[in-house]
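[1] Task: produce atomic coordinates for the following.
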Amino acid sequence: FTTTSPSSLNPLSNPNPNGTFTRLQNYPETPPSPDPTLPIPVLSKDLTIDQSKHTWARIYLPHQALNTPPNHPKLPLIVFYHGGGFIFYHANSTYFHDFCVRMANATQSVVVSVDYRLAPEHRLPAAYEDSVQALHWIRASNDLWLAHADFSRCYLMEESVGGNIAYNAGLRAAAEADQIRPLKIKGMILIQPFFGGKKRTPSELRLAKDLKRVRVRKVIG
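    As a prediction, this is how the structure comes out:
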């Protein structure tokens, strides 16, 4: 009769003694497409936010914005935070890259997808801090693509834990409204946001021994 360690039941990652994770599955990643000669509806490029934290952003710009006159109305700005349980994925993960391309094209918006620090190497509130730092970075940036964005029409968006991060970024942005001007948060688009409260809900108590939930609680903070 043998027993199996709970950590070995996770097919996606294994915890290391030093508190880091070995992520066992390599998710597909997509490189940026910044070349304006490409016949594609949305261009993309990567820019560093904070080199010391290894945080960065992928910017998506509708191709036709490059041909608009200076007096043409600017595009809405969507700041996007990817999902992944605080543990997985990056801004260049193919699933989220494709989503941002479709979003930028369908809404004719400038999309900034933030690559924040992941747990458990960087536990909460690291992701929250990175989410707000990204807003300050956008405000201060002199990037030509971001010059096409209307900073007074900024929306925070994502699903699952990205929705959690966007929500917390919105709360902090409200408290720092003067510091992030002319950036103005007009709304949040939260798709099935992942939240946890101070008190357990009846379903959480009923599933208290569920291995997935135990792992998340131990990893993120």
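[2] going forward, measure contacts between C-alpha atoms and count neighbours the same way
    Will do.
[3] Surely A119 is within a strand?
    No: assignment of A119 by DSSP: H, G, I helix; E, B strand; the rest coil gives coil, placing it outside any strand.
[4] I'd say it and R217 touch.
    No: A119 lies out of contact with R217 (CA atoms under 8 Å); the separation is 10.9 Å.
[5] List the buried residues of the strand or helix carrying M103.
    M103 belongs to helix 94-107 when assigned by DSSP states H and E. Under the neighbour-count criterion of 16 or more other CA atoms under 10 Å, helix 94-107 has 94-97, 100-101, 103-105 buried.
[6] returning to that earlier point: between A119 and R217, tell me which one has more neighbours.
    Counted by other CA atoms under 10 Å, A119 and R217 do not tie: A119 has more neighbours, with 23 against 10.
[7] To check against the first, give me the structure of this:
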Amino acid sequence: MADTGSSITDDPYAVFQVVLNPDGTLTRTTIFPLCPPRAEAEQPHHVLSKDVTLNPSKKTWIRIFRPHFSTPTAHLPIIIDFHGGAFIRHSAASAPFHASCERMATHVPAIVLSVEYRLAPEYRLPAAYDDAIDAVRWVRDQAISNLHRDTWMTPDLADFSRCFLMGSSSGGNIAYHAALLALDLDPPFKIAGVILNEPCFGGEQRTESELRLAQDRIAPLHANDLMWQLALPGGANRDHEFCNPITPGSHHDRVGSLPPCLVRVYGGDPLVDREHSLVRMLEGRGVDVVSRFREGGYHGVEFFDPQETLAFLTDVQDFISSVNGGR
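    Prediction:
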């Protein structure tokens, strides 16, 4: 959520480095610089990237990352990624997320599509979910149409039978809901797996880890509450299905139809109890779940600690290799 350089303050808006305007919009202070797409591979970068328009009326787009070393017949898996930022901050072009997608593209290797979705509170949920499923439709249409095909998404280079949804923190929440929405696509498009890295969920009743880590430097409880206040539909509380996947909602009966899921959890994350509850719920509904729990750490540690970065990349690589027999 917050930058690791942030200090705890009583003002939750200050945690996110945003200012609430009288009209309900936010003024956002830039924490991370924005990176342009990389048209040429230069040392030490071996990944090409470019932006394509998703929905011009919504001003959404996708940044595509392609390993420079990939051959024209590589048949790489596809990862549709949703960045974090508490639903209210950051961009697919923000430096940490751009760099993370570059690393993912080379380490797996894969074609990574990072989605620029609309932010709350200007666009409250389910706006981000709508943008997410737009991205899935875009990939599906690339798979079934020979017209206007993006040159990096040809069947020789991209293996459309291995398309994964991935997100960290609030992006993990978006990936989860996008996977549920993808079950109803017409024409259909199969998602091979879902990667939920420290997914962000909540609820009205406090968990032990939320209370114990209420003053956490990265994800303090009062900032977490503000996030949901700004992101959820007007009048909704934290037991809304967008926030609390344990509460019955319109998609609750579809959970058992989800594809295999990787859920990554850190013991030092205030959301750890929520994430364990998510795993138990998914398993209880028959979903094939790979759970990776790491002692210690903190929310978003893989963006700042090289050892945890490697662990994250390896977990994703192993999960993708395990799905469909590693095809």
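[8] hang on, the earlier thing: ok, the buried residues of helix 94-107 of structure 1 vs I189 of structure 1, which is closest?
    The closest of the buried residues of helix 94-107 of structure 1 to I189 of structure 1 turns out to be M103 (CA to CA; 12.2 Å).
[9] Mind telling me what the closest one corresponds to in structure 2?
    Taking TM-score structural alignment, M103 of structure 1 has M104 as its aligned residue in structure 2.
[10] In contact with the closest residue to its match other than its chain neighbours, which residues?
    What sits nearest to M104 of structure 2 in space, not counting adjacent residues and going by CA to CA, 6 or more residues apart in numbering, is L313, at 6.4 Å. By CA atoms under 8 Å, 6 or more residues apart in numbering, L313 of structure 2 lies in contact with 103-104, 107-108.
[11] Also L226 of structure 2?
    Counting by CA under 8 Å, 6+ apart, the residues that L226 of structure 2 touches are 12-13.
[12] Would you mind stating the distance between it and A128 of structure 2?
    17 Å (CA to CA, to the nearest Å).
[13] With S277 of structure 2 instead?
    In this view, S277 of structure 2 and A128 of structure 2 are 24 Å apart by CA to CA.
[14] likewise A99 of structure 2?
    22 Å.
[15] same check, this time on L119 of structure 2
    Relative to A128 of structure 2, L119 of structure 2 is positioned 7 Å away (CA to CA).
[16] Neighbour count: those two, which is higher?
    Between L119 of structure 2 and A128, counting by other CA under 10 Å, A128 is the more crowded of the two (25 against 21).
[17] which residues does the more buried one contact?
    Listed by CA under 8 Å, 6+ apart, the contact set of A128 of structure 2 reads 117-119, 174.
[18] Can you tell me the centre-most residue of structure 1?
    Closest residue to the average C-alpha location of structure 1: Y81 at 1.9 Å, with CA atoms, centre = their mean.
[19] hang on, it packs against S160?
    No: in this structure, Y81 of structure 1 is not within contact of S160 by CA under 8 Å, at 9.7 Å.
[20] burial of the nearest residue to P67 of structure 2 once chain neighbours are set aside, as a residue count?
    Closest residue in space to P67 of structure 2, ignoring its immediate chain neighbours: V47 at 4.5 Å, by CA to CA, 6+ apart. The number of residues packed near V47 of structure 2 is 27, by other CA under 10 Å.
[21] residues near P62 of structure 1, how many?
    24.
[22] What distance do you get for it to Q108 of structure 1?
    6 Å.
[23] Which strands or helices does the longest strand that structure 1 contains pack on?
    Using DSSP state E, we find that the single longest strand of structure 1 is strand 149-160. Strand 149-160 of structure 1 is packed against strand 75-81, helix 161-175, strand 185-193, with contacts defined by 3 or more CA pairs under 8 Å, 6 or more residues apart in numbering; DSSP states H and E.
[24] buried ones in stretch 57-67 of structure 2?
    Buried residues in stretch 57-67 of structure 2 (16+ other CA under 10 Å): 60-67.
[25] what does V216 of structure 1 align to in structure 2?
    Match for V216 of structure 1 (TM-score structural alignment): M227.
[26] Share the number of residues neighbouring the nearest residue to G172 of structure 2 once chain neighbours are set aside, please.
    Of all residues not flanking G172 of structure 2 in the chain, P199 sits nearest, at 4.3 Å (CA to CA, 6+ apart). The number of residues packed near P199 of structure 2 is 28, by other CA under 10 Å.
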